[in-house]
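Asker: okay, predicted coordinates and the sequence, questions at the end:
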Amino acid sequence: MKLLLKWLCSALALLMVAYLYQGVSVSSFGGALIAAAVLGALNAVLRPILVLLTLPVTVVTLGLFLFVVNALMFWSAAGLVSGLAVAGFGAALIGSVLYSLIQLAIDFVLERLFLNQ
């Protein structure tokens, strides 16, 4: 139940990013659901490998290179899903930061909801 709710909220977060920033567009809620699932899968499988491979650069940049890794994941998801479009790498960077901030707020609210039960 919690996983399904988080998936739906992730799709809503993608729609919010598309609403807030013109460099990212989502075709429909169904496209957002698929994009959220693909983005979650990429973040679960590919992101840890990229973080490990780019660890020296991440240390030198004091962690700022992780923004680039997040943008690459966001851009890759847009390349794999036809319902999500990103204008370029800069748009992917801004979109991934917005998506991360919205996800942070969603996780905070969901944690508060499930702690009260």
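Answerer: In hand now; what should we look at?
Asker: rest of the way, CA atoms for contacts and neighbours
Answerer: Noted.
Asker: all strands of the chain, in order?
Answerer: 24-26, 84-86 (DSSP state E).
Asker: please convert these to TSV, extending it with mean neighbour count and distance to residue 97.
Answerer: Below are the strands of the chain laid out as TSV (neighbours: other Cα atoms under 10 Å; distance: least, Cα to Cα, whole Å):
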stretch	mean neighbour count	distance to residue 97
strand 24-26	23	12
strand 84-86	23	13
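Asker: of all those, which lies closest to residue 112?
Answerer: strand 24-26 (28.7 Å; Cα to Cα).
Asker: and that closest one, how far out from the chain middle?
Answerer: 12 Å (Cα atoms, centre = their mean, to the nearest Å).
Asker: swap in stretch 95-114?
Answerer: Per Cα atoms, centre = their mean, the centroid offset for stretch 95-114 relative to its chain is 10 Å.
Asker: repeat that for stretch 54-64.
Answerer: Centroid separation for stretch 54-64 versus its chain: 20 Å, with Cα atoms, centre = their mean.
Asker: next up, a structure to set beside the first:
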Amino acid sequence: MGFLGRWLVGAIAVGAAIWLVPGIEVVGGAYAGPIFTALFLSFVNAAVKPVLKVLSLPLTIVSLGLFSLVINAFMLELASYLARNITHAGVLIDSFGAAFFGALVISIVTSLLGGATE
């Protein structure tokens, strides 16, 4: 699956998180918000996430891998912030709990849809 396919799957996953998780709202358009958030989430996951995973390796080992869920929530918060401030369209996340469960929904939906498209 190419970049556009992953971007489409990411946008659908962000849309599912908006629909399922209270505390995540669309800013700047019903379709533009999830699309730009998914785009920035792809960029953040490619650029920042590997560095954070290496730096947080001791915490991830001690927590038996559960700290990676916290990293995913932080990546969603960062992508949301960048999308809203650069393109003025994205998602607004109210709390860390909403980001945590939103990242969990995005991970599950991406896994399901990504596996179905391959």
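Answerer: Done, it's in. Here the structure is a predicted model, which means the values were calculated and not measured.
Asker: how close are the two chains, by TM-score?
Answerer: Once superposed, chain against chain, the TM-score is 0.88 (TM-score structural alignment, normalised by the length of structure 1); 111 aligned residues with a Cα RMSD of 1.3 Å.
Asker: that older thread, mind putting the strands of structure 1 into a markdown table with distance to residue 107 of structure 1?
Answerer: As requested, those are exported to a markdown table (distance: least, Cα to Cα, whole Å):
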| stretch | distance to residue 107 of structure 1 |
| --- | --- |
| strand 24-26 | 22 |
| strand 84-86 | 22 |
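Asker: so which of these gets nearest residue 54 of structure 1?
Answerer: Residue 54 of structure 1 sits nearest to strand 84-86 of all these, at 23.6 Å, using Cα to Cα.
Asker: the closest one vs structure 2 - mean distance after superposition?
Answerer: Taken over the aligned residues, the distance from strand 84-86 of structure 1 to structure 2 averages 0.8 Å (mean Cα distance after the TM-score superposition for structure 1).
Asker: just give me the longest helix of structure 2.
Answerer: Using DSSP state H to define each element, structure 2 has its longest helix at helix 96-117.
Asker: and residue 110 of structure 1, what is it in contact with?
Answerer: Residue 110 of structure 1 makes no contacts at all, as judged by Cα atoms under 8 Å, 6 or more residues apart in numbering.
Asker: residue in structure 2 paired with it?
Answerer: Counting by TM-score structural alignment, residue 110 of structure 1 corresponds to residue 117 in structure 2.
Asker: which other residues reach stretch 37-56 of structure 2?
Answerer: Against stretch 37-56 of structure 2 from outside (Cα under 8 Å, 6+ apart): 7, 10-11, 14, 68, 71, 75-76, 78-80, 82-83, 89-91.
Asker: start and end residues in structure 1 for it, please.
Answerer: The aligned range for stretch 37-56 of structure 2 in structure 1 is 35-54, by TM-score structural alignment.
Asker: just the helices in structure 1 please.
Answerer: Secondary structure of structure 1 by DSSP H: the helices cover 2-20, 29-53, 55-60, 65-80, 89-115.
Asker: mean shift between stretch 65-76 of structure 1 and structure 2?
Answerer: Superposed on structure 2, stretch 65-76 of structure 1 shows a mean distance to its aligned partners of 0.6 Å (mean Cα distance after the TM-score superposition for structure 1).
Asker: contact partners of that stretch?
Answerer: Applying Cα under 8 Å, 6+ apart, the external contacts of stretch 65-76 of structure 1 come out as 39, 42-43, 47, 50-51, 57-58, 86, 88-89, 92-97.
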